[in-house]
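S.K.: Okay, sequence plus prediction incoming.
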Amino acid sequence: MIFAFLFALIAIYLVLSVQYNSFTDPVLILVSVPLSVFGALIPLALGVTTLNIYTEIGLITLIGLLSKHGILMVEFANEILHRDNVDRRTAIETAAAIRFRPIIMTTAAMVVGLAPLVIATGAGANSRFGLGTVIVVGMIVGTSMTLFVLPSVYTVVKPRRGKTI
C-alpha cells in the first residue's frame, strides 16, 4: 500500500512539474495530500474498517481529488501573483477566498455522493463501507488541510518574483 501511495504521489509530482515548469508548485499542490491520507487512515486505526483493496483504491482516489483542490488554489494564486503584481501572502489569501466555494462544493458533492456507500447494507456492503469511509473522512480532513495549511506553506515555499526554480 505504501508503494502504491508513493508511486501515485511521484507520478502526480512529475506530471505537475512538467506542466508548471517548476519544482516548487507541485510541492505546494501536494502538501495537503499526505496529511489527508493520515486522516483517512483514522478509521483504519480505530478499527472501523480494515485495510483491503477497496480502501487502497479509496486512498488513490483521495489523492487525485485532493490534488485538484491544491491545483485550484495554487494556479489561481500564481495567476494573481503575476497579473496583479502583489506579494505572495495577498495572492494566496485572495485565491483562497475566491476558490473557497468551489473547493467546498467539490468536497460536499463527494461526501454526499459517497454517503450511500457508507450506509449500505446487503451483499458486498463491507467493501463499499471501507471505500466510502476512507474517502469521506479523507475528504473532510484533506479539505481542512487544503484550506488552512496550504496558504501557510505557499507564503513560505513559493519563491519571490524573479526567482525561478
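M.R.: Noted; the coordinates are in hand.
S.K.: hey, let's count contacts and neighbours off CA atoms from now on
M.R.: OK.
S.K.: where along the protein do the helices fall?
M.R.: Using DSSP state H, the helices of the chain run over 2-20, 24-29, 32-40, 42-45, 53-83, 88-118, 125-157.
S.K.: Comparison target below:
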Amino acid sequence: MLKNEQGRLISVVYVDTRGRDLSSVVSDLQAAVSEGVDLPAGVSISYAGQFEYLTRANERLQVVIPATLGIIFVLLYLIFRRFDEALLVMGTLPFALTGGFWLLYLMGYNQSVATSVGFIALAGVSAEFGVIMLIYLKSALAKRRGELDAEDVGEAIREGALLRVRPKAMTVAVILAGLFPILIGTGAGSEVMSRIAAPMVGGMITAPLLSMFVIPAAYLLMRRPRPERSPQSEGETECVPQPL
C-alpha cells in the first residue's frame, strides 16, 4: 500500500516492545541506525507512535513538576509564614518518595508518564503529612507558657508528635485500602492505573514514618533554645603571666 505524509512517500515499520521501556528501545534503535544505515539523499527516518506521545508528555512534565513543587512551597509559606518551616517540609519530600521508587523497582515497572503522575500525587500527600505534623507540634509548643528550656521544648514536641500517631495510621490505612485493589487489578486499564497507584502505595510506607520521626526531630533542632555562650567561649580569655 502506498502511503504519503506531507507530500512524501513513507514506509512504516512497526516495532513491538516487551520487557523493556520504550525510551531505551528507541535509543538503541537510533544508535544502531546511525551506525549501520546509510540513508540515500531525500530519505529520512522519524520515530512516531507511542514514542512521539511519550516525548510530548515528558516535555509537559518538565514544566508541570517544577511548577507543582513551586506551588507547594508557596502554599507552605502562606500557611506557616516562615521560610525555615516551609523548607523543612520541602526538604523531606525526596525522602518521602523513596518508598515509591522501591516499589516500582520490586514490581519491575519502568518510569513512565503514569508513574510520574503517581509521584506528583504522592508529593502532595507527603506535604500534607508534614503540614499537619508541624501544626500539631506548633500547637503543643503554644500551650506551654513562659520561658521554655530545652527539656520543655523536647517534651512538648514529643507530646505533639504522639497526638498524630492514631490519625496518621487511620489516614494511611484508608489510602492503602483504596489503592491496593487498583495496584493488583487485572481488568481493562489496569496497566496504567497500577502504575499510578504503585508510587502512592510505596510512599505510604516511607512518608508516614518520615513525618512521625524525622520532622519532629528536625523541628526540635530548629526550636531548641541555644545555650548562652560565655565570654571565655567567645575568645575573651584572661591572660595570666606564667613564672619563668
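M.R.: Nice, thanks for sending it over. The structure presented is a predicted model; accordingly, all values stated were derived computationally and were not measured.
S.K.: Just put the helices of structure 1 in CSV and tack on mean neighbour count.
M.R.: Output for the helices of structure 1, formatted as CSV (neighbours: other Cα atoms under 10 Å):
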stretch, mean neighbour count
helix 2-20, 14
helix 24-29, 22
helix 32-40, 22
helix 42-45, 16
helix 53-83, 20
helix 88-118, 17
helix 125-157, 21
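S.K.: do you know how far the most centrally placed residue in structure 1 is from residue 138 of structure 1?
M.R.: Nearest to the mean C-alpha position of structure 1, by Cα atoms, centre = their mean, lies residue 66 at 2.1 Å. In this view, residue 66 of structure 1 and residue 138 of structure 1 are 9 Å apart by Cα to Cα, to the nearest Å.
S.K.: Same question for residue 40 of structure 1.
M.R.: From residue 40 of structure 1 to residue 138 of structure 1 the distance is 4 Å (Cα to Cα).
S.K.: ok, now residue 146 of structure 1?
M.R.: According to Cα to Cα, residue 146 of structure 1 and residue 138 of structure 1 sit 12 Å apart.
S.K.: Check residue 85 of structure 1 too.
M.R.: Using Cα to Cα, one obtains 35 Å as the distance from residue 85 of structure 1 to residue 138 of structure 1.
S.K.: Repeat that for residue 20 of structure 1.
M.R.: For residue 20 of structure 1 relative to residue 138 of structure 1 (Cα to Cα), the value is 26 Å.
S.K.: Is it correct that residue 102 of structure 2 is in contact with residue 202?
M.R.: Yes: here residue 102 of structure 2 reaches residue 202: they are 7.1 Å apart, a contact under Cα atoms under 8 Å.
S.K.: which one in structure 1 is aligned with residue 98 of structure 2?
M.R.: Matched by TM-score structural alignment, residue 98 of structure 2 corresponds to residue 38 in structure 1.
S.K.: and the nearest residue to its match once chain neighbours are set aside, what does it touch?
M.R.: Spatial nearest neighbour of residue 38 of structure 1, excluding adjacent residues (Cα to Cα, 6 or more residues apart in numbering): residue 138 at 7.9 Å. By Cα atoms under 8 Å, 6 or more residues apart in numbering, the contact set of residue 138 of structure 1 is 36, 37, 38, 39, 40, 41, 62.
S.K.: check contacts around the fourth one.
M.R.: By Cα under 8 Å, 6+ apart, the contact set of residue 39 of structure 1 is 137, 138, 141, 142.
S.K.: Okay, residue 204 of structure 2 and residue 179 of structure 2: tell me how far apart.
M.R.: Residue 204 of structure 2 is 10 Å from residue 179 of structure 2, by Cα to Cα.
S.K.: Residue 83 of structure 1 maps to what in structure 2?
M.R.: Under TM-score structural alignment, residue 83 of structure 1 pairs with residue 143 in structure 2.
S.K.: where's residue 13 of structure 1 relative to residue 158 of structure 1, distance?
M.R.: 16 Å.
S.K.: again with residue 18 of structure 1
M.R.: Residue 18 of structure 1 is 17 Å from residue 158 of structure 1, by Cα to Cα.
S.K.: residues in contact with the aligned residue in structure 2 for residue 53 of structure 1?
M.R.: Applying TM-score structural alignment, one finds that residue 53 of structure 1 aligns to residue 113 in structure 2. Counting by Cα under 8 Å, 6+ apart, residue 113 of structure 2 makes contact with 54, 57, 58.
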